[in-house]
Each structure stands twice: as structure tokens, then as C-alpha cells.
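[1] what's the 3D shape of this:
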Amino acid sequence: MIRRRVLVSGLVQGVFYRDTCRREAAGLGVAGWVRNLPDGRVEAVFEGEREAVERMVAWCGRGSSRSAVDHVDVTEEPPEGLTHFAVTL
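    Sure thing, here's the model as predicted:
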């Protein structure tokens, strides 16, 4: 079990980034959350098996079909034992 926090910049708000992220995470069995930040970035936390979390981090660099990702910052954190994935405000 691993945990990663990502901060995604670019055109990532108002383009279904969070909802698509939620669907991708659910399909991979990854827990965590995703939210918009006031500065226009998106922040997400992913917890799960290494391969699945790494796939989510890679997805963040592509984003939804309408997004245009400029940069992804990734931070390793200790897992907290999250059990589901949520879109938060």
C-alpha cells in the first residue's frame, strides 16, 4: 500500500478533470480524493497498490479529454488507510 499527493496545474478546472479522475480511480480500486484549489490547480491523493497508484499519477499528466495539463508535482506520503474515493469541494 502506497500514498501519493499530486498537484496538477494547467487547464484542469471546468473540464471534468475531477469526475474523470474519480472514475479512473474507481476502476483501478484506488482510494483517496480530488479537489479544485482556489489558484486553479487540482489536488488529489491516491492510496492503494503501487501499480494502481502509479497508473493514477500517470493519468494525472494526461487528464480528461478537455484538460490541458502543464505540470504535475508528486509527493510521497505515508498511507492513512483510506477506503473509498471522493470528489471534495
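
[2] okay, CA-based contacts and neighbour counts for the rest of this
    Fine.

[3] Which strand or helix spans the residue nearest the centre of the chain?
    Residue closest to the average C-alpha location in the chain (C-alpha atoms, centre = their mean): Ala44, at 4.0 Å. Using DSSP states H and E, Ala44 sits in strand 42-48.

[4] cool, and Ala25?
    helix 17-28.

[5] what's next to the next helix or strand after that helix, contact-wise?
    Where DSSP H and E defines the elements, the next helix or strand beyond helix 17-28 is strand 31-36. The contact list for strand 31-36 (C-alpha atoms under 8 Å, 6 or more residues apart in numbering) reads 13, 18, 21-22, 25, 42-48, 82-89.

[6] to compare against the first, here's another:
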Amino acid sequence: MLVTRRIIFYGRVQGINFRSNTLSKAIELNVKGWVMNRIDGSVEGYFSGELRNVIDLIDYCVSDMPYAVVKRYDVYDLPYTEFPDFRIKR
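    Coordinates of the predicted model:
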């Protein structure tokens, strides 16, 4: 099943390569979308792909991301959106 999730990660998620690590893992999992820093210190992402792969990417960001301390994350289900690739938005 193809899904799109909007996720906002809070905690120590900026200045630790969170976005580039997410990009690498997304490519590995064949998840499309984007990730970007927000002005409030959080990181926002749109992840699209097979449900299992999207869940695995979220789990990686929350639990296995080097140096990150995710204190909270909000996940929003969205209508499936097809992205051409995964990228870091600036």
C-alpha cells in the first residue's frame, strides 16, 4: 500500500546531519519526498512510498539516527503524493 506521511521531529535534530542521514536512509528504502529544517528548531519531512518502508524510515529517524535525540514527533496521514525523488529542502 502506498502512503504519504508528514512528520515533524522535535528535540536535538538540527546540526547533527539529521537531514543528510534521512536522505541516505530514504534512498536505501526507496522512499520519496523531502526533509527540511524549520525555524523553530524542528525538522519536517514528507515521506511517500510503501507503508512498511515509510514506517521503517520514521523508526530510523526516531530511534537509530546517530547523535539525534527525538523527544517528540508528530505524524500526519496525507493523501498519497508521488514525488520524483527524495531531497533536502533549504
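
[7] before we move on, back to that, state the span of structure 2 onto which the strand holding Ala44 of structure 1 is aligned.
    Using TM-score structural alignment, the residues of structure 2 aligned to strand 42-48 of structure 1 are 43-49.

[8] if we can go back for a sec, residues in contact with the helix or strand that the strand holding Ala44 of structure 1 is followed by?
    Scanning forward in sequence from strand 42-48 of structure 1 by DSSP H and E, the next helix or strand is helix 50-62. For helix 50-62 of structure 1, contacts defined as C-alpha under 8 Å, 6+ apart pick out 1-4, 6, 8, 21, 24-25, 28-30, 46-47, 68-72, 74.

[9] superposed on structure 2, where does helix 50-62 of structure 1 end up, distance-wise?
    Superposing on structure 2 places helix 50-62 of structure 1 at an average distance of 1.2 Å from its equivalents, by mean C-alpha distance after the TM-score superposition for structure 1.

[10] how far off helix 17-28 does that helix point, in degrees?
    160 degrees (axes from the mean of the first three to the mean of the last three C-alpha atoms, to 10 degrees).

[11] what's the following helix or strand after helix 50-62 of structure 1?
    That would be, after helix 50-62 of structure 1 and using DSSP H and E, strand 68-77.

[12] how big's the offset between that next one and structure 2?
    With mean C-alpha distance after the TM-score superposition for structure 1, strand 68-77 of structure 1 averages 0.5 Å from its match.

[13] That strand packs against which elements?
    strand 2-11, helix 50-62 (3 or more C-alpha pairs under 8 Å, 6 or more residues apart in numbering; DSSP states H and E).

[14] Burial check on the closest residue in space to Val43 of structure 2 that isn't next to it in sequence, number of neighbours?
    Sequence neighbours aside, Asn37 is the residue nearest to Val43 of structure 2 in space, at 4.5 Å (criterion: C-alpha to C-alpha, 6 or more residues apart in numbering). Residues within reach of Asn37 of structure 2, counting by other C-alpha atoms under 10 Å, total 20.
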